[in-house]
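A.B. asks: predicted model and sequence below, questions to follow.
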Amino acid sequence: MRQPTGEQLVFHHSVFTETCKIPYGRVTSYGQIARRIYRPQNARQVGMSLKNLTTYTRFFDDPEFQNLPWWRVVNSQGVISKRERAEAVTEQATLLRREGVMVSERGGEYFIDLNEFGWFEDASDDSESSDESDD
């Protein structure tokens, strides 16, 4: 793999930073991460960024990225996306269950109830609002 461009590194860094914000025991979607980084059309690229996590994190000197909770990102229907390695799907379900997320299995797919376990805050919710008082 060749060296990513500066723009690609900014994108990956943004994806990883937002993924680190997903609370323990909650999940979000690839599309939600894309919206939070102001790239709403790039949900698939978010998935590719997380798929290639070990390749891209070596470009960043951020210890938080070493334990990035990739398993907290699912598709927009609350389904754990299929992988090239079937055991990776099972691993993701196991990691979510360890955090108390209820993962159901039907027809070889793993489902999470997004109404119960979803985290879909806007990026603006992260910033602290200023205290403005009328004097």
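C.D. replies: It's in. Being a predicted model, the structure only gives us computed values, none of them experimental.
A.B. asks: make it CA atoms for all contacts and neighbour counts henceforth
C.D. replies: OK.
A.B. asks: name the element S104 belongs to?
C.D. replies: Using DSSP states H and E, S104 sits in strand 103-106.
A.B. asks: what residues does that strand touch?
C.D. replies: Residues outside strand 103-106 that contact it (CA atoms under 8 Å, 6 or more residues apart in numbering) are 93, 96-97, 110-113.
A.B. asks: going through the residues you listed, which ones are buried?
C.D. replies: For the contacts of strand 103-106, burial is judged from neighbour counts taken by 16 or more other CA atoms under 10 Å, and it is met by 93, 96, 110-112.
A.B. asks: among the contacts of strand 103-106, name the ones in helices.
C.D. replies: Judged by DSSP state H, the contacts of strand 103-106 include 93, 96-97 as members of helices.
A.B. asks: nearest to H12 among those?
C.D. replies: Using CA to CA, L96 comes nearest to H12 of these, at 22.8 Å.
A.B. asks: mind checking how far that closest one is from E87?
C.D. replies: L96 sits 14 Å away from E87, going by CA to CA, to the nearest Å.
A.B. asks: structure B:
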Amino acid sequence: MTAIREGAAASAPVWVVWVPSGRRALRRRGLDVTGELAVEAARLLRAEGAAVRAVHALRQRRGVADQAGLTAPQRAANLRGAIEVRAPVAGRRIVLVDDVVTTGASLSEAARALRAAGAEVVGAATVAMTPRRR
């Protein structure tokens, strides 16, 4: 997080943006776990002097199939075009947050949507990563 702290006072805050969950997953869990993680991470970073802001900038624009059991190419195809931007991100520096990385399809689709809207995705943070099957 050094990059977030360097020159923070001289520049706009880095936005911490989470990969959105689908409506069905949100109903099942009862809360937006990844959003909660991003908000708490931004709070802790601000307490350390970082210029960051958690922003709910993405949403799923259509339903997607459950990713469990899908191969990497199937996951990418399932998510292609499924995420859209819901906040003005043009010119913003963004760190993406996701809970678990399996193939990277969710992060890739979120980054695609943000870049298409004019944002600069400068990094990603996750809680866990599953081992890759060969």
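C.D. replies: Happy to help now that I have it. Please read these numbers as outputs of a predicted model, since none were measured by experiment.
A.B. asks: TM between them?
C.D. replies: The TM-score (TM-score structural alignment, normalised by the length of the second structure) is 0.26; 56 aligned residues with a CA RMSD of 4.1 Å.
A.B. asks: tally up the residues packed near R27 of the second structure, please.
C.D. replies: By other CA atoms under 10 Å, the residues close to R27 of the second structure number 11.
A.B. asks: for A105 of the second structure, same thing?
C.D. replies: 20.
A.B. asks: once you drop chain neighbours, what's closest to it?
C.D. replies: Distance criterion CA to CA, 6 or more residues apart in numbering; nearest residue to A105 of the second structure, sequence neighbours excluded, is A76 at 5.0 Å.
A.B. asks: can I get the contacts of strand 103-106 of the first structure in TSV with distance to T57 of the first structure?
C.D. replies: TSV is the format used below for the contacts of strand 103-106 of the first structure (distance: CA to CA, whole Å):
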residue	distance to T57 of the first structure
A93	23
L96	22
R97	25
Y110	27
F111	28
I112	27
D113	30
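A.B. asks: could you single out the nearest of these to V15 of the first structure?
C.D. replies: Checking the contacts of strand 103-106 of the first structure against V15 of the first structure with CA to CA, the nearest one is L96 at 19.4 Å.
A.B. asks: next one: the closest one from L53 of the first structure, what distance?
C.D. replies: Taken as CA to CA, the span from L96 of the first structure to L53 of the first structure is 18 Å.
A.B. asks: same deal with G6 of the first structure?
C.D. replies: When G6 of the first structure is compared with L53 of the first structure (using CA to CA), they lie 17 Å apart.
A.B. asks: measure R23 of the second structure to Q60 of the second structure for me?
C.D. replies: R23 of the second structure sits at a distance of 8 Å from Q60 of the second structure (criterion: CA to CA).
A.B. asks: neighbour count winner among the two?
C.D. replies: Remark: of R23 of the second structure and Q60, Q60 carries more neighbours, 19 against 15, as counted by other CA under 10 Å.
A.B. asks: what's the closest non-adjacent residue to that one?
C.D. replies: Sequence neighbours aside, I83 is the residue nearest to Q60 of the second structure in space, at 4.5 Å (criterion: CA to CA, 6+ apart).
A.B. asks: just to revisit the earlier point, can you put the buried ones among the contacts of strand 103-106 of the first structure in JSON lines and add distance to R35 of the first structure?
C.D. replies: Compiled in JSON lines, these are given as follows (distance: CA to CA, whole Å):
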{"residue": "A93", "distance to R35 of the first structure": "24"}
{"residue": "L96", "distance to R35 of the first structure": "23"}
{"residue": "Y110", "distance to R35 of the first structure": "24"}
{"residue": "F111", "distance to R35 of the first structure": "22"}
{"residue": "I112", "distance to R35 of the first structure": "20"}
